[in-house]
Each structure stands twice: as structure tokens, then as C-alpha cells.
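Participant: This is a predicted model, with the sequence first.
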Amino acid sequence: MDWNRVEGNWKQVKGKIKEQWGKLTDDDLDVIAGNRDQLEGKIQERYGKAKDDARRDVDDWYNSQTW
């Protein structure tokens, strides 16, 4: 599954995102709407992470999913 499919299935994926990053609000997830850059930015903001760390966290999460 590539990230485009994450965007297309965002409503289903939101729950998995929320399990991983509980500090993200429903409003955050609605604004992100599947956009990876926005997801990484919100993770940076909410968790105080560097850009590279947020990108790595999203990569690790994405690769650990059973799509």
C-alpha cells in the first residue's frame, strides 16, 4: 500500500493514527486529511520532535502496518 491509498482510506486509517499518536485531536486529523507532510508537522508540533524524527516515526508506523 502506498501513501496515496492512505489518503484514499483516511477515514479508516484515522483510528490507527490516533492509536499511535494519541495527542493528535480529531480536528487535527480532519485538517491533515491524509496529507503526510501535514501529519509529520502535527506530530512535530504535538510531541516536540525534530522534522527528521517525525518523518522516521511515520515511516516506522507505516511499515509496521498490515495493509
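Facilitator: Structure received. Numbering: from 1, shown residues only.
Participant: make it CA atoms for all contacts and neighbour counts henceforth
Facilitator: OK.
Participant: How about the contacts made by the residue nearest the centre of the chain?
Facilitator: Most central in the chain under CA atoms, centre = their mean is Leu39, positioned 4.5 Å from the mean C-alpha point. Leu39 sits next to Leu29, Ile32 when contact means CA atoms under 8 Å, 6 or more residues apart in numbering.
Participant: what about it, helix or strand, and which?
Facilitator: Assessed by DSSP states H and E, Leu39 sits inside helix 36-47.
Participant: what do you get for Lys11?
Facilitator: Per DSSP H and E: helix 10-20 holds Lys11.
Participant: between that helix and helix 36-47, how many degrees?
Facilitator: Between helix 10-20 and helix 36-47, the angle comes out at 30 degrees (axes from the mean of the first three to the mean of the last three CA atoms, to 10 degrees).
Participant: ok, structure two:
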Amino acid sequence: MINGLFVGDWSELEGEIRARWTKLTEEDIDLVRDDIKKLESIVQIRYELPEEESIAEVEEFHKVWTNRNFQ
């Protein structure tokens, strides 16, 4: 489980989040900002996923984002 924040250019990250989870609303994106836990919760709600699945999706997204932007 990842705790904390996404790091990097928010506008780029926001675009990536929008592309990955198209059901998220503008308000959802504003709530998330860079908080991983909030993103996990909102993905779970919007996509009606079990908690474990939404956590796994966001963790994988975070891993790819981090690797791409900080290596």
C-alpha cells in the first residue's frame, strides 16, 4: 500500500488521471489533487470496484508515473 502524494507536474498528472479514469468528474479531480488515498476512494466509487481492486489500480498507476518521471 502506498501512502502519500504523487510528485511531479500536476497538469501532466491530471491529464494522465483523466485519460486513465474517464468517469472521474472535474470535482473528483479537484478533490484528488495529488493525494493517492483520495484517488483510490474516488476510483472505487465511480467504477464500483472492490476496495482492493481500486487500490491495486492506483498503485500500479503511481508506479508507472513515478518510474516514467523520476528515472
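Facilitator: Thanks, I have the structure now. Here the structure is a predicted model, which means the values were calculated and not measured.
Participant: Pull out the buried positions in whichever helix or strand comes after the helix holding Lys11 of the first structure.
Facilitator: Using DSSP H and E, the helix or strand that directly follows helix 10-20 of the first structure along the chain is helix 26-32. Within helix 26-32 of the first structure, the residues scored as buried using 16 or more other CA atoms under 10 Å are Leu29, Ile32.
Participant: Against the second structure, what's the mean shift for helix 26-32 of the first structure, could you check?
Facilitator: Mean deviation of helix 26-32 of the first structure from its aligned counterpart in the second structure after superposition (mean CA distance after the TM-score superposition for the first structure): 1.0 Å.
Participant: What's the match for the residue nearest to the centre of the first structure in the second structure?
Facilitator: Matched by TM-score structural alignment, Leu39 of the first structure corresponds to Leu39 in the second structure.
Participant: measure its match to Ile45 of the second structure for me?
Facilitator: Applying CA to CA, to the nearest Å, the value for Leu39 of the second structure to Ile45 of the second structure is 10 Å.
Participant: cool, Ile29 of the second structure as well?
Facilitator: If you go by CA to CA, the gap between Ile29 of the second structure and Ile45 of the second structure works out to 13 Å.
Participant: Report the buried residues of the helix holding Lys11 of the first structure.
Facilitator: So for helix 10-20 of the first structure, counting by 16+ other CA under 10 Å, buried means Trp10, Lys14, Ile17.
Participant: export those to JSON lines and tack on distance to Asn63 of the first structure?
Facilitator: Below are the buried residues of helix 10-20 of the first structure laid out as JSON lines (distance: CA to CA, whole Å):
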{"residue": "Trp10", "distance to Asn63 of the first structure": "17"}
{"residue": "Lys14", "distance to Asn63 of the first structure": "16"}
{"residue": "Ile17", "distance to Asn63 of the first structure": "13"}
